[in-house]
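# Here is a sequence with its predicted model. Questions after.
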Amino acid sequence: MSIIQRKMLKQEVKPVQRSQLDAHLRQLLAIDRIKDYCPNGLQVEGRQHIEKIITGVTACQQLVDKAVELEADALLVHHGYFWKGEPSAITGMKKRRLQTLLAHDLNMFAYHLPLDIHPKLGNNAQLARLMAWPEPVALEQVEPEGVVMMTELPVEQSAEQLKQQLEMQLQRSLVCAVHTPQKAIRRIAWCTGGGQGFIDAAAAAGCDLFITGEVSEPTVHSAREQDIAFFAAGHHATERYGIQALGEYLAEEFGLEHQFIDIDSPA
C-alpha cells in the first residue's frame, strides 16, 4: 500500500466509542442468550475511541504484540481469556499478556460460542461458505442451536474427494481422517474447533461424514463402528474464518480499519 493510499484510508476511518462497539456486538452475536465457558464481549478495557481493529483466532502473546506493533485500538479474537476451571492467579504467561494489553491501553474483545454459531458470520457458516456447500441447517437436538450444522450435497462425492477439497481450501493436511476412500458422501455435518464429541449426534442424524477440528481416541472407534467418515481438520484451521468475517463486517458497518493476523497453530 502506498503512502497516498494509507493517507486516504486514514481519512476514511471513523472512530467509534468502545461502549458503542461493545453494545453492537453484544446484540449482533446474542451473547446474553448463550451459556459459555468464558465471558463473551469486552474482556480487557482499553482506550475509549476505536479506529483500528486487529482480528485473530487466539489472544496469544504473539498476536497481542502484533496488535501493539500495528497501533491497533482493539483486538478481537475467538479464543480469549478467563476460561472456567483455569487458575485465577495473574502470574507468568497470563500476567505478561494482560500487562501488554493494559500498558498499551488496548481493548480486547473475545467471542467464543456466539461466534461459532452465528448464522452468517460464525465459524460454522463461514466454513460452509468456504467449501461452497448448499444452505446448511442446524443439527436438531444439539445445544446451543447451530453448534453443529448439516447439509446435503446435490451430487454424491467420495470421501477421498471431499478430503482433498477440504485440504485444498484449508491449505493443510488433515489431522486425522477415518474413512473408506470410495465411501459415498451425501449428508455432511460439522462443528468447527473442538467438536469431536458430537460425532454420535451426527451419526444418529444419518450423516455420511462428520468434520470438526480435533480428534480424541474414542472418536476413531465411533466412526468405524457407526460407519460414518470422520475428518479432524485442525482447531485453528477450521476457526480462522468467523473472526475474519466479523472484522470485515465491523469495518464496513462502522468505517473502521481492519486487519486479520493469522498466528498459525498446527493443533
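Sure, I can see it.
# rest of the way, CA atoms for contacts and neighbours
Fine.
# Need the residue closest to the centroid of the chain.
For the chain, the residue lying nearest the average C-alpha position, counting by Cα atoms, centre = their mean, turns out to be Glu239 (3.3 Å).
# Would you mind listing the outside residues contacting the lengthiest helix in the chain?
Here the longest helix in the chain is taken by residue count, with DSSP state H as the criterion, and it is helix 241-254. Outside of helix 241-254, the residues within contact range by Cα atoms under 8 Å, 6 or more residues apart in numbering are 14, 16, 53-57, 76-78, 115-116, 121-127, 256-260.
# Use this one as the comparison:
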Amino acid sequence: MNNLQLEVVLNQKLSPQLIKDYCPNGMQVEGKKEIQRIITGVTASQDLIDKAVELNADAILVHHGYFWKGEPEAIRGMKGQRIRTLIKNDINLYGYHLPLDIHPELGNNAELARLLEINVEGGLEGNPQSVAMFGRLAQPMSGVDFADRINKVLDRQPLHIAPNQADKMIETIGWCTGGGQDYIELAAQHGLDAFVSGEISERTTYSARELGIHYFSAGHHATERYGIKALGEWLAQEYGLEVTFIDIDNPV
C-alpha cells in the first residue's frame, strides 16, 4: 500500500478531524512510499523504533507519537535521535491519539470495556466524542474482586482507592484510559460506583474517599495497549498488511 493511501485509510476509520487534540494525527514522519510491514506499539520510543529497524519495517503506527503542544520545537536531543533513526531507515511514523481513545470499535476505551466485561452505556461528557465512558457490570462485584479482575486481564496490579464505605459494591462504572483521573468527579456526579483510569494524581485519593466512589489506577501504558493492537489487527485483516504489535513494557 502507498504510504499516503495508508494515511487516508486510517483517517477514514478514525475520523481525526472530528476531535480537537494535543498533537497532529496521521503521518508524522514520512518514509518509503510502499508499505507492507508495519510495527504497532503504544509509544514511539527509541526502543520501539530500534525494533522496527531490526524487523525491517516500512512503518510504525502508535498511539503516542510526536509534536505535542507545548513541547520544545527543536529537533534535538532525544527527539532528534528518534527522528534521525526513522529518516535514516526510511520508516514512516503514524500517530493517532484521542481519535484512537474514543473509537467505538477499536478504541482504547472500547477495548478496555471488552476486556473488563463492562457493558458500555454512553459517554460521561454526553457526546460521541467523549473521552470518558460509563457502563455496567453484568453482576455487582466488590472492589477487591474487581481489582483482581483488572490484575488478571491486564497483568498489572491496580492501585485501588476505596471510598470511606469500603464494602460498597460495584455495578455501575466509569473509565478513561491513560491520564483520565480527573474525570472521577464527573463519574461521581453520574452516581457511578467506581471509576478506572490509567494514571493517578495525589488529589485522586481524596476525591475517591470523599466522593464515595471506588477508584482504580490500572496504568497508563497497560490501559492503552489494546486500541493500537486492535487497529493493527484490523489493517492486517482488511488490507493484507503484515502487522506486528510490539509491547515495550512501561510500569507507569
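Happy to help now that I have it. This one's a predicted model, so the numbers in the text were calculated from it and none came from an experiment.
# ok so, going back, and the longest helix of the first structure, how far from the second structure on average?
With mean Cα distance after the TM-score superposition for the first structure, helix 241-254 of the first structure departs from the second structure by a mean of 0.4 Å once superposed.
# Heading C-terminal from that helix, find the next helix or strand.
Scanning the chain past helix 241-254 of the first structure towards its C-terminal end, the next helix or strand to appear is strand 257-260 (assignment: DSSP states H and E).
# The second structure: matching residues for that following strand?
Aligning strand 257-260 of the first structure against the second structure (TM-score structural alignment) gives residues 242-245.
# Tell me which helix or strand the aligned residue in the second structure for Leu98 of the first structure sits in.
Superposed on the second structure with TM-score structural alignment, Leu98 of the first structure falls opposite Ile83. Ile83 of the second structure belongs to helix 77-88 when elements are defined using DSSP H and E.
# can you list contacts of that helix?
Val29, Glu30, Gly31, Ser45, Gln46, Ile49, Asp50, Ile75, Asn92, Leu93.
# Give the full set of residues in contact with the fourth one.
By Cα under 8 Å, 6+ apart, the contact set of Ser45 of the second structure is Arg82.
# What's it aligned with over in the first structure?
Structural correspondence for Ser45 of the second structure with respect to the first structure (TM-score structural alignment): Cys60.
# Kindly provide the distance from that match to Gly197 of the first structure.
Look at Cys60 of the first structure and Gly197 of the first structure: by Cα to Cα, to the nearest Å, they are 26 Å apart.
# Could you do Leu76 of the first structure as well?
Relative to Gly197 of the first structure, and taking Cα to Cα, Leu76 of the first structure is found at 27 Å.
# For the counterpart of Glu117 of the second structure in the first structure, give its distance to Gln169 of the first structure.
Aligned by TM-score structural alignment, Glu117 of the second structure pairs with Ala132 of the first structure. Going from Ala132 of the first structure to Gln169 of the first structure by Cα to Cα gives 10 Å.
# Same check on Gln259 of the first structure?
When Gln259 of the first structure is compared with Gln169 of the first structure (using Cα to Cα), they lie 21 Å apart.
# Which stretch of the second structure lines up against the strand or helix carrying Val155 of the first structure?
Mapping Val155 of the first structure onto the secondary structure by DSSP H and E places it in strand 149-158. Counting by TM-score structural alignment, strand 149-158 of the first structure falls onto residues 133-142 of the second structure.
# One more: stretch 30-49 of the first structure?
Stretch 30-49 of the first structure covers residues 15-34 of the second structure once aligned (TM-score structural alignment).
# Give me the distance from the matching stretch to the chain's centre.
Centroid separation for stretch 15-34 of the second structure versus its chain: 16 Å, with Cα atoms, centre = their mean, to the nearest Å.
# on that earlier part again, who does the helix or strand following the strand holding Val155 of the first structure touch, helix- and strand-wise?
Following the chain from strand 149-158 of the first structure toward its C-terminal end, the next helix or strand by DSSP H and E is helix 159-170. Counting contacts by 3 or more Cα pairs under 8 Å, 6 or more residues apart in numbering; DSSP states H and E, helix 159-170 of the first structure packs against helix 123-131.
# Could you list every helix and strand in contact with whichever helix or strand comes after the helix it packs on?
Past helix 123-131 of the first structure, heading to the C-terminal end, the next element that is a helix or strand (DSSP H and E) is strand 137-138. Under the contact definition 3+ Cα pairs under 8 Å, 6+ apart, strand 137-138 of the first structure sits against strand 149-158.
# now what about the strand it packs on, what contacts it?
Contact partners of strand 149-158 of the first structure, identified using Cα under 8 Å, 6+ apart, comprise 124, 133-139, 181-191.
# And these, which of them are buried?
For the contacts of strand 149-158 of the first structure, a burial check counting by 16 or more other Cα atoms under 10 Å picks out 124, 133, 136-139, 183-191.
# which one of the residues you listed is nearest Arg26 of the first structure?
Taking Cα to Cα as the measure, Asn124 is the one of those closest to Arg26 of the first structure, at 19.1 Å.
# mind checking how far the closest one is from Glu145 of the first structure?
The spacing between Asn124 of the first structure and Glu145 of the first structure, counted by Cα to Cα, is 12 Å.
# do Ile188 of the first structure as well
Counting by Cα to Cα, the gap from Ile188 of the first structure to Glu145 of the first structure is 17 Å.
# How about Ile261 of the first structure?
Using Cα to Cα, we find Ile261 of the first structure at a distance of 29 Å from Glu145 of the first structure.
# same check, this time on Arg240 of the first structure
When Cα to Cα is the yardstick, Arg240 of the first structure and Glu145 of the first structure sit 21 Å from each other.
# Looking at these two, which one has more neighbours?
Taking Arg240 of the first structure and Glu145 together and counting by other Cα atoms under 10 Å, Arg240 has the greater number of neighbours (27 against 15).
# Could I get the contacting residues of the more buried one?
Taking Cα under 8 Å, 6+ apart as the criterion, Arg240 of the first structure is in contact with Gly56, Val57, Asn123, Asp262.
# switch to 10 Å and redo it
For Arg240 of the first structure, the contacting residues are 55-58, 77-78, 123, 126-127, 170, 192-193, 260-264, taking Cα atoms under 10 Å, 6 or more residues apart in numbering as the criterion.
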